[in-house]
Every structure is written in structure tokens, then in C-alpha cells.
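In: turn this into a structure:
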Amino acid sequence: MADWKKLLQQAHEKRKPLFEVTDAYRVVNGAADGFPGLTLDRFGSRFQIQYFGPELLRQKNAIVAAIGDLLAPDCLVVKERLSSSGRSLENPPMEVLIGDPAGSVGTVFEGPAKFNVDLLDTINPGLFLDMRSIRLEVGTRCEGRRFLNLFSYTCSFSVHARLGGAAIATNADISGKILDKGRANFALNGLDLRPGEFFKGNAVEYVHWAQKKGLKFDGIVLDPPSFARFKGTNFNVREHLMPLVSDCATLLNQGGFFMVSSNYSEFELNSFARSVRDAVGAVHPHAKTSWKKSQDIDFVASGSSKDSCLVATLVEV
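Out: Predicted coordinates:
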């Protein structure tokens, strides 16, 4: 029988460099931390377990007990994401095993920013943990600049951009409900809402509209889902991402930056970064890759499983 408390303690210790940066991070990243098929994420005083495989389901009670003893969560939510069907992944079975449902809602900090989270709101509580280091960097690049955040979700990149002094941070997302969460995150950080900062609609449509209007930006973040459907049209990251990168490049001012990322497990980092640079380079011949990276230190052995993969690259023009 595994000593779950000891394994959990060892995993938590690996994340120590993050403790002063944020109170939202991945505590356990599957087999690399001794917990095959399981992830554990911290969001302030609340935690979520996700089961991506059946290996440890029978040990659920023992693992929950270890988490309770070591981390003393106010709330612990368990999500079983075992089915391969999209519907199951978007609406997984959830249960609160420590605390009560009201405790699933709260705020976290990340560098200078604060964000609202809700662990019972679908599969993601409102903040993608694996983009943390990139968000923090974006905040340092945006003083006095115009920033565009495509597929913006709850607008976390834009919060960092505005806290870093961006003149404007435009968010495009198809969900009005999600954009409302973005507005709430702006309010949480004491940020005013400026004209043109929230666009409800397809990010691809926004790019084409901005091209026609002659809009330009100094920084762009493009972090699309692997698949999306909007008004009868489909976005497939494998087929449609690089053409969209090329279109976005036409909106980028000289001296600007462009970050592109994907969690699609079939992408390979080096070739992905080359493809992005080439697509941007067709518009900006002197474009260069500033960096290419995967997930942060809390995602141990990133890329070794489909539930923990990220390719990201930043191009400067």
C-alpha cells in the first residue's frame, strides 16, 4: 500500500518555488508524482482532484484522507474525467468530499493579479494553471501598449496586461457568460473597462473585422481550444491554427510580440515553434522566436500524457 501522505508531501515540496508567486498551482501531476491517472490542483484554500484514468479510483478515500491531513483544504472537489466522449469531459461527475459546495468559490493570487475561481463550474475553475509563467511575462511587456487576447476565456492575460500598464486589452470570446467573468476579474483588480475591450463573438471573426478596420496591436496572445463550434462553423486547431496565426500577424505593429500556444497533444514543440515563426515571418520578414516552452515546474513530466501537454512560443517582430 502506497504511503499517500508521504508521496503528497514530496510532490508539494517540489512546488515550493511557486509558494511566493501564487496560491494556485498543480500539486500532483499524475504518474510523475506517484499518482497515475490523477491530478491535484490548488486554488487558494480549495483543491480539486481530477481522475483521468481508473488506476487510483479504489484508493479515493485514502488519498482524500491524506490531502485532508496534509493540506487541510476548506473544500475538496473530485471530478471523474474517465470517458473519452467530449460531453463527459465537459460535464464530468463532480462531488465535494471535504467542506461544502459554497466553499468551492473564492479568489486566488498570481503575482500582482487576483482571480475569481469556482471549482464546480465545469471542468476548469476559471484559471488555466499551465499558462501562469506566460501570463506573468505578458504583464511585463505591455506598458503603454495595445494588447489583444483571442479566445480570451476569463481574461486572465488581459488582467496582467492592464496591471502592467497596457493602454487597452481587448478580449474576444464567443461566450457572453465567460466575458462577464472577465469583467468581474477586471473589477476584482480595480481595473476600469475601456471602450473596445470586450468582443462577444468568434475570435476568427474578430481578427477579420480588425483587419478591415485597420486595427493594430503591440502584443497578441492566441491560445485557442483544440476544437470549437460557432454558428455552424468549426475551428480545428490542427487545420486552422496556422492560417489564423498568419491573419493575426497582419494586426501586429513593428516591435510587437505574439504568443501562440496549444494543448493539442499531437503538436511537437520545435516544429510548432518553427511553423508559428514562419507564419509570422511571411508578414514580418525579421520575425524571430524569443522562446519556446511547455508547462511550468508544477506540471512535472509535462508532455508525457494527454492531460498534461502544452506547446507555446513567443515571436517578436
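
In: from here on, contacts and neighbour counts on C-alpha atoms
Out: Noted.

In: what's the first helix or strand after the longest strand along the chain?
Out: The longest strand of the chain (DSSP state E) is strand 252-262. Sequence order places helix 269-281 as the next helix or strand after strand 252-262, per DSSP states H and E.

In: the following helix or strand past that following helix - contacts with which helices or strands?
Out: Sequence-wise, the next helix or strand downstream of helix 269-281 (DSSP H and E) is strand 288-293. Packing contacts for strand 288-293, counted by 3 or more C-alpha pairs under 8 Å, 6 or more residues apart in numbering; DSSP states H and E, involve helix 269-281, strand 311-316.

In: can you tell me the number of residues neighbouring residue 209?
Out: As a burial measure, residue 209 scores 12 neighbours (other C-alpha atoms under 10 Å).

In: tell me which helix or strand it sits in.
Out: helix 203-213.

In: what's that helix packed up against?
Out: On a contact count with 3+ C-alpha pairs under 8 Å, 6+ apart, helix 203-213 meets strand 168-173, helix 237-249.

In: one more sequence to fold, the one below, so I can look at both together:
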Amino acid sequence: MNTPLAERSLELFASCPKGLEALLAKELTDLGAQSATETVAGVSFSGSLEVAYRSCLWSRLASRILLRLGEVQSQTKDDLYQGVRSFEWDDHLDNQSSFRVDFTGSTPDINHTRFGAQMVKDAIVDQLRDEHGWRPSVNAANPDLRINVHARGKTAFVSIDLSGQSLHQRGYRQESGEAPLKENLAAAILIRSGWPEMAKQGKPLMDPMCGAGTLLIEGAMMAADIAPGLLRARFGFDRWMGHVPKTWIKVLEEAKERRQQGLQSMNSDIIGFEGLGSVARRAKGNLERVGLAKRVSIRQQELIDLEMDSDIEPGLVVCNPPYGERMGDEASLVYLYKHLGEKLKQNCPGWEAGIFTGTPSLVKSLGMGPRKSYALFNGALPCKLFLYDIRSREAREAVSEKQERNQSEVRTVTYISEGANMFANRLKKNLKQIGKWARKNNIDCYRIYDADMPEYAVAVDVYRDWVHVQEYAAPKSINEDKAQERLMEALAVTPEVLNISDDNIVLKRRERQSGSNQYVRQAEQGRMMEVNEGGCRLLVNLHDYLDTGLFLDHRLMRVRLQKEAEGKRFLNLFCYTATATVHAAMGGALSSTSVDLSNTYLEWGKKNLALNGLSERRHRMEREDCLKWLEKDINEYDLIFMDPPTFSNSKKLRDVFDVQRDHFRLIELAVKRLSADGILYFSNNFRKFKLDERVESEFVVEEITHQTIDRDFQRRKGIHRSWKIMQK
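Out: This next block holds a predicted model:
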């Protein structure tokens, strides 16, 4: 006689996100599992049907609970087909049942999961039709039974999915935030942070940036001993032929009783803060659905206003702050993390904290040394959980004083590395020297640091009371994580050294540019700022484009043009935002023509002219490819400036432009437009550039690079090269 299913020892498997295997093995063992064995992204175990049901209802960490039917050969697709056919599928499906197949992995001749699922589906349907005369239906959206097949090369594991929808879907979260944290990952963060033990002691839990409230809800469910699956409408075993309702009802009623008792004995304060009203309302809706609205407090409040009630004893702060991936996000996030650290130290001394992030380098900005960290995954994204003991301000100052008194002692872990301190010292030195020079010469915008230390490959430019930071692309030999870490360190110390607000830092990434990429819009803020250079009023935009509208390294060239332009006809080729035109016009140029292919920058140039009270009638703007324009132009000029890009494949160009290849033709055409004693100033920033020999043989040429590099750019060689060219 066969042993009833409810009394058998079953072979089971629980899947989970990577990094949770050890926690899941312990959790399943506590639920009654036997022989729990960790594997990648899951745990194999054995147990009764009651243990399987309890695992579905109570596991906070598992994604799925699978009942293993057995292993089959999958050397070929025919082996897989025959192996799946060998199971008695009428033990699991009847003639009214629907099912779906979830196929993962690959075999020697099956590389597509849809094809693998089709093979398994055919084997099941054919077996039931041939042996019993009926066939079940397939329902991908809402099947009665999910059958899971995981192929691992020559072997495939065939299972019944007892969970149905992924177990992380508790049922309380109908809406989520912009970057939702899965419920089982949230539970793992809390467990790793020590919350279950703190909850037993009645300690408080606080999330200063709670979003839709997932961490708080998972924490409250732990504190109130609420099974995470109690809200689910159904499980995968509900319509399974092997389901034993009596056993399930026993497990379910036990969980309901524990919930009632847990809510009565729960005495932890659980508090969340969220700045956006719509998101705070979403969090409250989630709490209503799980029945915890009266047990968890959600307050609409920005991080800047964070303030804990003085009568709340220390507990656990848990937080999943944003970790953006778009260009420029890092700059604002550095200061967000810095602000978070300051608020926690100010309001939560004596608390413990768990900070979860997908950008580990950002946590240095918190200003706290972690006591421990854990590697976790948010989907495919590798992340880390950092654990902290938040010390009071007095305790931190005492440690600092002790370190100063005894420098021979080993330094405690600090968020500022030795390299960051060296970067800060270099910035201070440059500020003292270059800042003084800039103030003396009434220079609003200047470069204060230009990869002076190769390890910190950034350029730091001051624009009045703003700072524009550009990160150079690191060589392939530099570890990407290390480069990111150093960038975060540089961003952390810069505002302190320069004594500016964190909000006035703008970060850009400068990589090797192709075509017109340097002109591609990076943001949509449209914030213009007026600066002064040599008596000229110029508009810069620090946010929207890779460059700001003002090439600082050409300052001396613009001043030179201003001094030489009086009474002359001026031509500005590749004019960008026409800053050189403004200088020439303010220097008394009789007229000017500015040519560029970008309508955006010509409009910007018009604003620069208007800001200085200069008429477009005397100072024309032409939208055209400069090479083509020169071929058609018949006018004569006394002063010409051209600073062409290294390379351009703009869609507006008929041909690709390459400065090394095309510069002789450009210069030749430009010189033809010069008056008898006219001057052409030619410049470019291609580091490998070589002036064509024909230029020196046909024209009077003088390299004036050293005369056009101002003090703030003398530390970095090759920023640009410049020549003065005249007719023979």
C-alpha cells in the first residue's frame, strides 16, 4: 500500500535571490525542514507536506517552493521528452485542470527556454492523452498548476511549483515606488541588520526614506509574528491533485492565531518618513491592506526635517536610499548620503543602522565607518548592506581628540581615505595660489584642479559660487569600482575645501567623444548663469550639456582677440556660443560673422550678444558647415578665429569631419578670406595633432600656444595648441 502523501518525506527545493542562501537554510530548518543544503540561489531540503505548506506560508526569504518529482536525462530533446512522459501526471492533473510550464537552464540541444517549455508541455499532454484519453488545457496567465523544469546540461529536474506566483508577492503592495525593493530582499536586509532580535526586545524601527514602506511593513510583520503569506489570494498547490486541505487548514489556522497573539504583544514603535505626499499615501495604503495601519506611523517629511522624538529609545534605522545610474546622479547622491549621515548622527546616537545600496562607494559620504557589510543582489544588480553603530557627536569628538593626542596608535576606520586627504590637501594648495590669482585678476571662472593626482582623474572648475566637476574616463587598467570610489571621495571633500554648498556642485563624465556627442543634452534644467570675463557678460549652463558654454582654457585667446579687434571685420568659425565674438565686439570690432552648425549654440550666442547690448545687424550668425560655408563665402575679414572639433559626424554634415585630415583645407580657405595684413588664429585640442607641412610652406606661421595658456591650465600639458597664421 502506498504511504499517503501527507505522511511522506518529500524532496523539496526553495529558490531565492543570490546572497540569501545561508539565511534561507536557517529559516527553513526553523520551519521543520530536514537536511537543508545551500546551492546557488536556493536551498534543497526534505520534509513532510506540512513542512512544505508551512514553508510557502511562512518563508520571508524564498521566491518559490518546489516539490521535486525527480531527475530525467536531457542529453537530447528526445531524452527530455521521454523522461517527462515517464511521470504519472494524473497524480497532479485531472481532465478539468490547466497548467503552464516554467523552463529554465539549457541542455546540449535546447538553448531557448520557450522551446524547452514546449517540449515539456508536449510530453505531459501526450502522456495523458495516450494513457487516459483526455488532455489538460494550457493557461499561461492563471494556471491551476505550474510545472517547473530546470535543465542543467545532461540532467533536468522536474518539479511541481507549490508557491504559484513568486512568494515575494505578499499581496499588500498593489503599487510600488520608482525603484521597488522586493519583499523577500527587504526581509533579508532586516534579518541581517538584527531586527528580529530587537523586535523581541520591543526596540523601535525607523526608515528615514521609506518610499512605499516595504522595509517597515516587513519589519512590522516580523515584530507581530505575522506569516508573510497570509494575505495571498492563492498558492500553487490550491488546485493540485495532491493537495491535502486538512493539513493546509491546520497550518493556516495556526498562523492566524499567531498573528492575533503577535499583534496584541507587539510593542515596537515603527516609524517611516517620506517626502512625497503621493508616495506616503501609497505606503499608508499598503499598511491598510496588511492590517498594520495603526501599528506603523508614516509621516510626510523631507530628510532635511528629520527629527526623532527624544523619548524614543535607540533601535534600528534601516534605509534603502536611491543609487542612481544616469549621468550626473552621483553628484547629488553624494550629498544626499552625506546629509543622511549627518541627520542620523544628529538624531539617532546609540542606534544601529542598516544602509542598503547598489553603489557601495556612496556610503563613504555618510561619514561613518561600517562595522560589517554583506553582499546581496537586487535582481541582477550587485548590492551591499552596510551595518553601523551610530555614535553620538560627543563620542565621535572624543575619538577624534584621542587620535590627535596619540598619532602612533592605529587609526580607526574613517570614511576619508589617505588618498582623499591627499586630494583635499592638493585642492587647498591650489585654492590658496590660483584662487588668489583669480581674485586679483577679476576672473569669475577658472580651473582649480586638473587631474593633478592621476588617481583622482577629475577636473574641478569654479564658476563664481558654483563648482563644475568633470570626471575623465579612467584607463582600462584602473579598476572601475576603485575609480568610482575615488570619484565619490573627491566629491565628498570638494565643497568643504572650497567652502561652498553641496547643492552647488555639478558632476559630468567626460569620455572620449565621437561626432557631436559633446553637444548632446545631458539634462533639461535650462538654468543659465551670468559670469564676467574681461568686461564681457557671458552666459554659462552648468547642468544641461557636457560643456558649459565657455571653454575656460581659451580665456587668453579671447582676451587677445578683444585687444586686436578694434575697427576690424571679425570672423568666428565653429563659434560654439560665440564668446569669442562677444570679446571681439566689445573690443570694438567693426562687424562680425559667427558660423556654427548647431542652432542651439547659435541661439545661445545671440543671447550672449544681447546681454552685452550688441546688435545682430552688425554681428551676424550663420548656421552652416564651416568648410562648406568658406567655399561659398566671398567676403574679406581682418581677423579670423577658428577652433574646430577634433572629429564630427553630425547628421547635418554631408561628410565626416576630421581635424587632422581636413585642417589644411580649412586654413587654406580661411586665409583666402583674409585682408592683406589680416590674421588667422587657429587652435584645436587634439592631443596628437600635427600641423600639415603645407601650412608652413604656403603661409607665415607662428605657434603661440604658450601665449594662450593661462595660469590655471599650466599644470596640464596639451590642453590645446594655437597658431598665428598670415598670408605671405
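
In: got a TM-score for the pair?
Out: Scored against TM-score structural alignment, normalised by the length of the first structure, the superposed chains reach a TM-score of 0.83; 294 aligned residues with a C-alpha RMSD of 2.8 Å.

In: the helix holding residue 209 of the first structure: what's the following helix or strand?
Out: Next along the chain after helix 203-213 of the first structure, taking DSSP H and E as the criterion, comes strand 217-222.

In: after that following strand, next one along is what?
Out: strand 227-230.

In: who touches that next one?
Out: Strand 227-230 of the first structure has contacts (C-alpha atoms under 8 Å, 6 or more residues apart in numbering) with 174, 202, 234-237.

In: what's the counterpart of residue 445 of the second structure in the first structure?
Out: If you follow residue 445 of the second structure across to the first structure using TM-score structural alignment, you land on residue 24.

In: mind listing what its match touches?
Out: With C-alpha under 8 Å, 6+ apart as the criterion, the residues that contact residue 24 of the first structure are 41-44, 108-110, 129.

In: next: residue 77 of the first structure.
Out: With C-alpha under 8 Å, 6+ apart, residue 77 of the first structure has these contacts: 47-49, 94-98, 104, 119-120.

In: preserved in the second structure, out of those residues?
Out: With the contact criterion set to both residues aligned by TM-score structural alignment, their matches' C-alpha atoms under 8 Å, the contacts of residue 77 of the first structure that also touch in the second structure are 47-49, 119-120.

In: can I get the contacts of residue 24 of the first structure in a markdown table including neighbour count?
Out: A markdown table is the format used below for the contacts of residue 24 of the first structure (neighbours: other C-alpha atoms under 10 Å):
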| residue | neighbour count |
| --- | --- |
| 41 | 20 |
| 42 | 21 |
| 43 | 28 |
| 44 | 18 |
| 108 | 18 |
| 109 | 16 |
| 110 | 21 |
| 129 | 21 |
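
In: now, which of the residues you listed lie within helices?
Out: Among the contacts of residue 24 of the first structure, no member falls in helices (criterion: DSSP state H).

In: can I get those residues in CSV with distance to residue 166 of the first structure?
Out: Shown next, in CSV, are those (distance: C-alpha to C-alpha, whole Å):
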residue, distance to residue 166 of the first structure
41, 30
42, 29
43, 27
44, 27
108, 22
109, 20
110, 18
129, 22
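
In: show me what residue 624 of the second structure aligns to in the first structure.
Out: Per TM-score structural alignment, residue 624 of the second structure is aligned with residue 201.

In: next, count neighbours for that match.
Out: By the criterion of other C-alpha under 10 Å, residue 201 of the first structure has 17 neighbours.

In: what residues are up against residue 92 of the first structure?
Out: Residue 92 of the first structure neighbours (C-alpha under 8 Å, 6+ apart): 79-81, 122-123.

In: separation between it and residue 38 of the first structure?
Out: 14 Å (C-alpha to C-alpha, to the nearest Å).

In: what's the answer for residue 198 of the first structure, then?
Out: With distances taken as C-alpha to C-alpha, residue 198 of the first structure is found 36 Å from residue 38 of the first structure.

In: pick out whichever of those two has more residues nearby.
Out: residue 38 (24 against 21).

In: for the more buried one, what are its contacts?
Out: Applying C-alpha under 8 Å, 6+ apart, the residues contacting residue 38 of the first structure are 28-31, 49-53, 56.

In: let's go with 10 Å and repeat that
Out: By C-alpha atoms under 10 Å, 6 or more residues apart in numbering, the contact set of residue 38 of the first structure is 28-31, 49-57, 79-81, 307.

In: what's the burial count for the aligned residue in the second structure for residue 216 of the first structure?
Out: Using TM-score structural alignment, the partner of residue 216 of the first structure in the second structure is residue 636. Residues near residue 636 of the second structure, counting by other C-alpha under 10 Å, number 17.

In: next one: residue 271 of the first structure
Out: 11.

In: next one: the one 3 residues further on
Out: For residue 274 of the first structure, the count of nearby residues is 15 (other C-alpha under 10 Å).

In: let's verify residue 72 of the second structure: helix, strand, or coil?
Out: When classified by DSSP: H, G, I helix; E, B strand; the rest coil, residue 72 of the second structure comes out as strand.

In: surely it touches residue 158?
Out: Yes. Using C-alpha atoms under 10 Å as the test, residue 72 of the second structure is close enough to residue 158 to be in contact (7.5 Å).

In: these two: which is more packed in?
Out: Neighbour comparison, residue 72 of the second structure and residue 158: the larger count goes to residue 158, with 23 against 20 (by other C-alpha under 10 Å).

In: secondary structure element for that one, which one?
Out: Assigned by DSSP H and E, residue 158 of the second structure belongs to strand 155-161.
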